[in-house]
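1. Just to be clear, the model below is a prediction. Sequence and coordinates:
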Amino acid sequence: MSYAAAQDLIARYSNRDLVQLTNDDPTVTTINTDVLQQALDDGSAEIDGYLDGRFALPLAQPPAILARLACDIAMYRLQSLRPLHDLADARKRYEDAVAFLMEVARGTVTLGLSAVGTEPPSAPDAAVVEGPSRVFDRNKLRGF
């Protein structure tokens, strides 16, 4: 699942840059949306690598910040394929995105989502089952 669509990337970056980055032929004047979407999917997969283990994936309703991060990572990946482009700005955005994701993975920054292993909020009419403690535990069965 991609956190950003091609339209998200097109809204953030210039059409001319995206045309140049997604096409090998310099005479083409339209964005290759397949290449664009692949870069976004790759960026989303990288994000999932940081979120995995902390959140249940795929996220049902991903926060909007993940769309921006996916766009920044995708743009860096696209620009790194073209040696003529200046990578300084794209690299800085990429490094910022990775630093943010590392903070999320450490738990020092939150996405406003429930982490894996936390109790979901209980519904008002939810059934709660409780029972007595175990009669036969590991210590009592030792030696059998």
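-> Perfect, thanks for sending it.
2. C-alpha only now, for contacts and for neighbours.
-> Will do.
3. Now the strand or helix carrying residue 43: buried residues?
-> Under the criterion of DSSP states H and E, residue 43 resides in helix 33-51. For helix 33-51, burial by neighbour count (16 or more other Cα atoms under 10 Å) applies to 33, 35-37, 39-48, 50-51.
4. Could you list every helix and strand in contact with that helix?
-> Other elements packing on helix 33-51 under the criterion 3 or more Cα pairs under 8 Å, 6 or more residues apart in numbering; DSSP states H and E are helix 6-12, helix 15-22, helix 64-80, helix 88-106.
5. which residue is nearest the middle of this structure?
-> residue 47 (3.0 Å; Cα atoms, centre = their mean).
6. tell me which residues of stretch 11-25 are tucked away?
-> Neighbour count says stretch 11-25 has 18, 19, 20, 21, 22, 23 buried, by 16+ other Cα under 10 Å.
7. Next: stretch 94-108.
-> Applying 16+ other Cα under 10 Å to stretch 94-108 flags 94, 97, 98, 100, 101, 102, 104, 105 as buried.
8. okay, pairing it with this:
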Amino acid sequence: MAYISVSDLLDRYGTEEILQRTDKTELVSEELMEAAVAGEDLSGYPPEEQAAVADAIRLAEIAANDATDLINGYIAGRYQLPLMPVPGVLIRLCSEVARYNLYDDAPTEAIQDRKTATLKTLRDIADGRLSLGADKLGAAPQTAQSAVMVSDGRVFGRESTGGFI
């Protein structure tokens, strides 16, 4: 399951931008895309437009899933996956990577810079320099790492060294 939905992408970047990156036929209107993402009845639209919007949504979902997989690759060593609920910071990071993915081989410099910053943030999370924090209910994501200290006892002490230490 992806950390974001197509609806999240539309809300964050606008229907027009997401359509420019996903509609290869140029048959899908903003109204049709928003109706399809909202799960509304599309029977009033021609079959070719219905197929085109289904393809556009599929491309956006692929980008979201790929972004989620990339994020999971970074954080799997520190957090138990899947994360439920999804921390807000991951929604933003996943959106940035998915947007970059939608631009195929022609991202703008600004989008490339945002992806670079996102990857740096993911490295910081993976290295423990940045926490995913708590969700709105106050629950922090469970970490997969825990420290366990084991000792065989003292090797050196006052008794074994004749009071020298």
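-> In hand now; what should we look at? Quick caveat: nothing in here was measured; it's all calculated off a predicted structure.
9. TM-score them against each other, please.
-> The TM-score (TM-score structural alignment, normalised by the length of structure 1) is 0.73; 116 aligned residues with a Cα RMSD of 1.7 Å.
10. can I get the helices and strands packed on helix 33-51 of structure 1 in TSV with distance to residue 119 of structure 1?
-> Below are the helices and strands packed on helix 33-51 of structure 1 laid out as TSV (distance: least, Cα to Cα, whole Å):
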stretch	distance to residue 119 of structure 1
helix 6-12	33
helix 15-22	43
helix 64-80	24
helix 88-106	19
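11. Which one of those helices lies nearest to residue 56 of structure 1?
-> Evaluated with Cα to Cα, the helices and strands packed on helix 33-51 of structure 1 place helix 88-106 nearest to residue 56 of structure 1, the distance being 12.7 Å.
12. tell me, the closest one lands on which residues of structure 2?
-> When structure 2 is aligned by TM-score structural alignment, the counterpart of helix 88-106 of structure 1 is residues 109-127.
13. re earlier: of all the buried residues of stretch 94-108 of structure 1, which two lie farthest apart?
-> The farthest-apart pair in the buried residues of stretch 94-108 of structure 1, when distances are taken by Cα to Cα, is 94 and 105, at 16.3 Å.
14. What about the residue mapped onto residue 62 of structure 1 from structure 2, how many residues nearby?
-> Aligned against structure 2 by TM-score structural alignment, residue 62 of structure 1 finds its counterpart in residue 86. A count of neighbours around residue 86 of structure 2, defined by other Cα atoms under 10 Å, yields 16.
15. State the distance from residue 86 of structure 2 to residue 3 of structure 2.
-> Residue 86 of structure 2 sits 6 Å away from residue 3 of structure 2, going by Cα to Cα, to the nearest Å.
16. now do residue 111 of structure 2
-> 20 Å.
17. More neighbours: the two, which one.
-> Higher neighbour count among residue 111 of structure 2 and residue 3: residue 3, with 25 against 17, using other Cα under 10 Å.
18. Quick check: the gap between that one and residue 55 of structure 2.
-> Taking Cα to Cα, one finds residue 3 of structure 2 at 20 Å from residue 55 of structure 2.
19. Please apply the same query to residue 93 of structure 2.
-> Residue 93 of structure 2 is 24 Å from residue 55 of structure 2, by Cα to Cα.
20. same thing with residue 144 of structure 2?
-> Distance of residue 144 of structure 2 to residue 55 of structure 2, given as Cα to Cα: 37 Å.
21. With residue 87 of structure 2 instead?
-> Counting by Cα to Cα, the gap from residue 87 of structure 2 to residue 55 of structure 2 is 29 Å.
22. Then residue 133 of structure 2?
-> Separation of residue 133 of structure 2 from residue 55 of structure 2 (Cα to Cα) stands at 36 Å.
23. So between these two, which is more surrounded?
-> Neighbour count, other Cα under 10 Å: between residue 133 of structure 2 and residue 55, residue 55 has more, with 16 against 13.
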